[in-house]
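Engineer: Sequence and predicted model, in that order:
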Amino acid sequence: MLTDIVLIDGVSRSVSPLWSLTWEVLFSLLLPVYIVVARRLPVLLQIVIAIAASTVGFMFTIGALQYLPMFAIGVALATGWQRIDSAARRFTGVWGALAWAAVIVVASLMTISYWLLLPITGGQTRMIALPTSLVGITMLIVAAVHAPLLRAILSTRVLVFLGTISFSLYLVHEPIVIAIGNMVPHASLTLVLAAPISLAVAVAFYYAIERPAHRLAQRVRRAADRDESAFAENGLVVSGPEARAEADAPRRAAP
């Protein structure tokens, strides 16, 4: 139980979806490092390095090297989003629509490449499919924002709502599915019962726990911003050009 609460040192596997939270917590702690690196490298190079590192981590069964670089892809997209946005907006008109359709089809096939390649590559499938699927997922993220048809589909109320509760659903669904599976005689009945119950519990979990946690984090952030502004107004925090001017003052005054 303690391991599942702390998460940093792994999880007990009692609730298997928690395994990914270990890497999410570590990423949150390392986020400043990610940002510093991202500001010094071109977006494409960051993505290439992240995918290569993740593949090497998989090959040598190094969890940190396999999973932590995946977060670097998101950081790269975030830090370089203005350039990506400018480039993506050039795809307009009929040819733009055709280009986005091709991107979506290719990216989707790349994302499910493991199952497509499995009959051909056998034991080497994962090593080939991991970098391929990461490229596909990255392409789909960009397309979800800029491809008009895909953006319209993903912006429907139902899908927006499902996206909103998706993390809560990810956390709660497994115990429900396992419990129902042990109580009913047929697998098909498990699916019929588990799907609506999991959704209902996920909605409750979101409104009772996840959303209040988000709001608490936002309040803490706003309070920290207010404190920083207050310190700055009182001359307790000096940054940017003012800090450089004060640092240079003794040198200018020196004979």
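Structural biologist: Noted; the coordinates are in hand. Numbering: from 1, shown residues only.
Engineer: can we go C-alpha only for contacts and neighbour counts from here?
Structural biologist: Fine.
Engineer: The lengthiest helix in the chain - contacts with which helices or strands?
Structural biologist: Counting residues, the longest helix found in the chain (DSSP state H) is helix 157-183. Counting by 3 or more CA pairs under 8 Å, 6 or more residues apart in numbering; DSSP states H and E, the packing neighbours recorded for helix 157-183 are helix 187-205.
Engineer: Can you tell me which helices and strands the helix it packs on packs against?
Structural biologist: Helix 187-205 sits against helix 157-183, with contacts defined as 3+ CA pairs under 8 Å, 6+ apart.
Engineer: quick one: the helix it packs on to helix 187-205, angle?
Structural biologist: 120 degrees (axes from the mean of the first three to the mean of the last three CA atoms, to 10 degrees).
Engineer: Test my guess that Ser108 contacts Ile141.
Structural biologist: No: checked against CA atoms under 8 Å, the pair Ser108 and Ile141 is beyond contact range at 11.0 Å.
Engineer: before we move on, back to that, what comes up buried for the longest helix of the chain?
Structural biologist: 165-166, 168-169, 171-177, 180-181 (16 or more other CA atoms under 10 Å).
Engineer: again with stretch 143-152
Structural biologist: Applying 16+ other CA under 10 Å to stretch 143-152 flags 143-148, 150 as buried.
Engineer: end to end, how far does it reach?
Structural biologist: In stretch 143-152, first residue to last residue: 11 Å (CA to CA, to the nearest Å).
Engineer: try it against this one:
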Amino acid sequence: MPAIPHATPTPVARLAWLDALRGIGAMAVVAEHLLPWFLPALRPYWFNIGVYGILVFFLVSGYIIPTSLERHGDVRTFWISRIFRLYPLYLTVIALALALAWWVPVREQVPRDGTAVAAHATMLLDVVSVGGVVDTMWTLSYEMVFYLLVTALFLVGGHNRSGSLSIGFGVAAVAIGLVVPGALLVGPWPAYVTCAVFLVGMVFVVWGRFRTTAACVLGLMALVALMFSSRVPWLGAAVVAVMFAGTAIHRWERGTGPLWPVAVTTALVAVAPLWAIESGWWWVRADVWWTTIVLAGATFAGGMALRGRRLPKVLVWLGLISYSLYLVHHPLLKYFVEISGDLRWSAVPYQLGMAALAVAAILAVSTLTFLYVERPMQVVGRRISGRSARGLQGRGQAGMAGERPRHDGILGHQERQVPDGVRDHVREGDVVG
């Protein structure tokens, strides 16, 4: 991964460059799905533009989430905010896809039984080998795994070992790839068990009683699912390694950790698919995979290098609506193609015009869903979590039975320095999208 200038950025600049990176990542994923349908001649094969965008997102999440954990907020506040941040749009998109299934059928990878409900309820889709109603939802599985892991680590005081954790997951990615041909825990029960554990565990985490125990159980559950029931286990471990590498970069930037674990993790992730039993896709060929990793790392490094400068407003805005972009673009493209017909063999000028029209529609709908679904529900979540936090303060921050008050904090929002309604997307530490 390219070297990153060692300096302490100002808070506002740091937020802008993170938004810009999200905007780049979101549009890269949009391009990955748009080009094969609209402009197949322009699709690059020397790197995977979709995986590139996803890796940028994972680095951003790893960079900001655990360090926010250590600065502000509490566990209850974080999870209430997360629920209101993630689920409203997520459920809206699912409802839309199901409502229009008479026109564009739900893809075959989604089971037609209770496992689909259980897996979608937790967002742990890919780690229990269940297809999402919307294709891009698979990455949310790894964001959720990461949230559960860092929650448990923080509550037991293990959150400062991000460098070691990134290397550990990198080693796991290589080892699993060498010996595991696919998910070892198969069938419907992983989805049902993880759903039950998730729901009960979240009750205790938010309620406060036995919080540390519940968080540790959830973290262990996430780890077992990641390693043994993921659709591609080595890839799941590699993804989490990348996220902890993002945390290690932040610690190095702050002078609280070395940078060499990031280099070691990069090397491990780079070689993980080369000898993996479960492999063979074009995007994990050495030349393609390595180029994709280098470009993602270079983009992240470039964002850090420019964090003290004024960035293009369009990139910041794209980052602000990136969760909407990520979730709505793929179903919208499917609906667009149903109307326009197959464009792959059309004249290039016509393809360009239709692609521009599709992108405009995606941006318009994503803006609307951000303004009228995401942002209002974020406000509701902040109000509820704010009342919860005031309730705790009213009790003198005494904590709940069975918990240590000094551990009652996670994933706070260093973004609160920015006015409401302007930076809501960054405010929550954000997920892929």
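Structural biologist: Structure received. Small disclaimer: the values here were computed from a predicted structure and weren't measured.
Engineer: And the TM-score between these chains?
Structural biologist: The TM-score (TM-score structural alignment, normalised by the length of the first structure) is 0.62; 204 aligned residues with a CA RMSD of 4.0 Å.
Engineer: Show me how far the helix or strand where Arg76 of the second structure lies is from its chain's centre.
Structural biologist: For Arg76 of the second structure, the element it lies in under DSSP states H and E is helix 75-99. Computed by CA atoms, centre = their mean, to the nearest Å, the chain-centroid distance of helix 75-99 of the second structure equals 14 Å.
Engineer: same for it, what does it pack against?
Structural biologist: Against helix 75-99 of the second structure (3+ CA pairs under 8 Å, 6+ apart) you get helix 189-207, helix 322-340, helix 375-394.
Engineer: how close does the last one sit to the first structure?
Structural biologist: Pointing back at helix 375-394 of the second structure there. Superposing on the first structure and averaging over aligned pairs (mean CA distance after the TM-score superposition for the first structure), helix 375-394 of the second structure comes out at 2.6 Å.
Engineer: The first structure: matching residues for the next helix or strand after that helix?
Structural biologist: Reading on from helix 375-394 of the second structure to the C-terminus, the next helix or strand found by DSSP H and E is helix 424-427. Using TM-score structural alignment, helix 424-427 of the second structure lines up with nothing in the first structure.
Engineer: and the angle from the longest helix of the first structure to helix 211-233?
Structural biologist: 130 degrees.
Engineer: what's the average distance of helix 157-183 of the first structure to the second structure?
Structural biologist: Counting by mean CA distance after the TM-score superposition for the first structure, helix 157-183 of the first structure comes out at 1.0 Å.
Engineer: What is the distance between the host helix or strand of Arg151 of the first structure and the centre of its chain?
Structural biologist: Using DSSP H and E, Arg151 of the first structure sits in helix 148-154. Mean-position distance between helix 148-154 of the first structure and its chain equals 20 Å (CA atoms, centre = their mean).
Engineer: Quick check: the aligned residue for Arg395 of the second structure in the first structure?
Structural biologist: By TM-score structural alignment, Arg395 of the second structure lines up with Phe231.
Engineer: hang on, the earlier thing: same list, the helices and strands packed on helix 75-99 of the second structure, but as TSV with distance to Gly163 of the second structure please.
Structural biologist: Below are these laid out as TSV (distance: least, CA to CA, whole Å):
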stretch	distance to Gly163 of the second structure
helix 189-207	26
helix 322-340	28
helix 375-394	31
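Engineer: Could you say which one of those helices comes nearest to Arg71 of the second structure?
Structural biologist: helix 375-394 (14.9 Å; CA to CA).
Engineer: and the angle from the closest one to helix 75-99?
Structural biologist: Computed by the same axes, to 10 degrees, the angle between helix 375-394 of the second structure and helix 75-99 is 160 degrees.
Engineer: in helix 375-394 of the second structure, what's buried?
Structural biologist: Applying 16+ other CA under 10 Å to helix 375-394 of the second structure flags 375-379, 381-382, 385-386, 388-389 as buried.
Engineer: by contact count, what packs against it?
Structural biologist: Short answer (3+ CA pairs under 8 Å, 6+ apart): helix 375-394 of the second structure packs on helix 75-99.
Engineer: start and end residues in the first structure for the helix it packs on, please.
Structural biologist: By TM-score structural alignment, helix 75-99 of the second structure lines up with nothing in the first structure.
Engineer: so what does the helix or strand just after that helix touch, helix or strand wise?
Structural biologist: Next helix or strand after helix 75-99 of the second structure toward the C-terminus (DSSP H and E): helix 114-122. The elements that helix 114-122 of the second structure packs onto, with contact taken as 3+ CA pairs under 8 Å, 6+ apart, are helix 189-207.
Engineer: what's around Asp424 of the second structure, how many residues?
Structural biologist: 23 (other CA atoms under 10 Å).
Engineer: Correct me if wrong: it contacts Gln378.
Structural biologist: Yes: shown here, Asp424 of the second structure and Gln378 form a contact pair, counting by CA under 8 Å, at 7.4 Å.
Engineer: follow-up on the earlier one: contacting residues for the match of Arg395 of the second structure?
Structural biologist: Contacts for Phe231 of the first structure (CA atoms under 8 Å, 6 or more residues apart in numbering) come out as Val237.
Engineer: now it: how far from Val237 of the first structure?
Structural biologist: For Phe231 of the first structure relative to Val237 of the first structure (CA to CA), the value is 6 Å.
Engineer: now Ile209 of the first structure
Structural biologist: 36 Å.
Engineer: How about Gly163 of the first structure?
Structural biologist: Computed as CA to CA, the Gly163 of the first structure to Val237 of the first structure distance reads 40 Å.
Engineer: Ok, Ala187 of the first structure next?
Structural biologist: 62 Å.
Engineer: cool, and Pro131 of the first structure?
Structural biologist: 45 Å.
Engineer: These two: who's more crowded?
Structural biologist: Comparing Pro131 of the first structure with Val237 by neighbour count (other CA under 10 Å), the higher total belongs to Pro131, at 22 against 13.
Engineer: Thought Thr55 was touching the more buried one, still the case?
Structural biologist: Yes: at 6.3 Å, Pro131 of the first structure and Thr55 qualify as touching, with contact defined as CA under 8 Å.
Engineer: if I look at Phe58 of the second structure, how far off is Tyr142 of the second structure?
Structural biologist: 9 Å.
Engineer: Next, show the common contact partners of these two.
Structural biologist: Val239.
Engineer: Now distance to Gly50 of the second structure too, for the buried residues of helix 375-394 of the second structure, in a markdown table please.
Structural biologist: Putting those into a markdown table (distance: CA to CA, whole Å) gives the following:
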| residue | distance to Gly50 of the second structure |
| --- | --- |
| Arg375 | 26 |
| Pro376 | 29 |
| Met377 | 28 |
| Gln378 | 27 |
| Val379 | 31 |
| Gly381 | 31 |
| Arg382 | 32 |
| Ser385 | 34 |
| Gly386 | 37 |
| Ser388 | 39 |
| Ala389 | 39 |
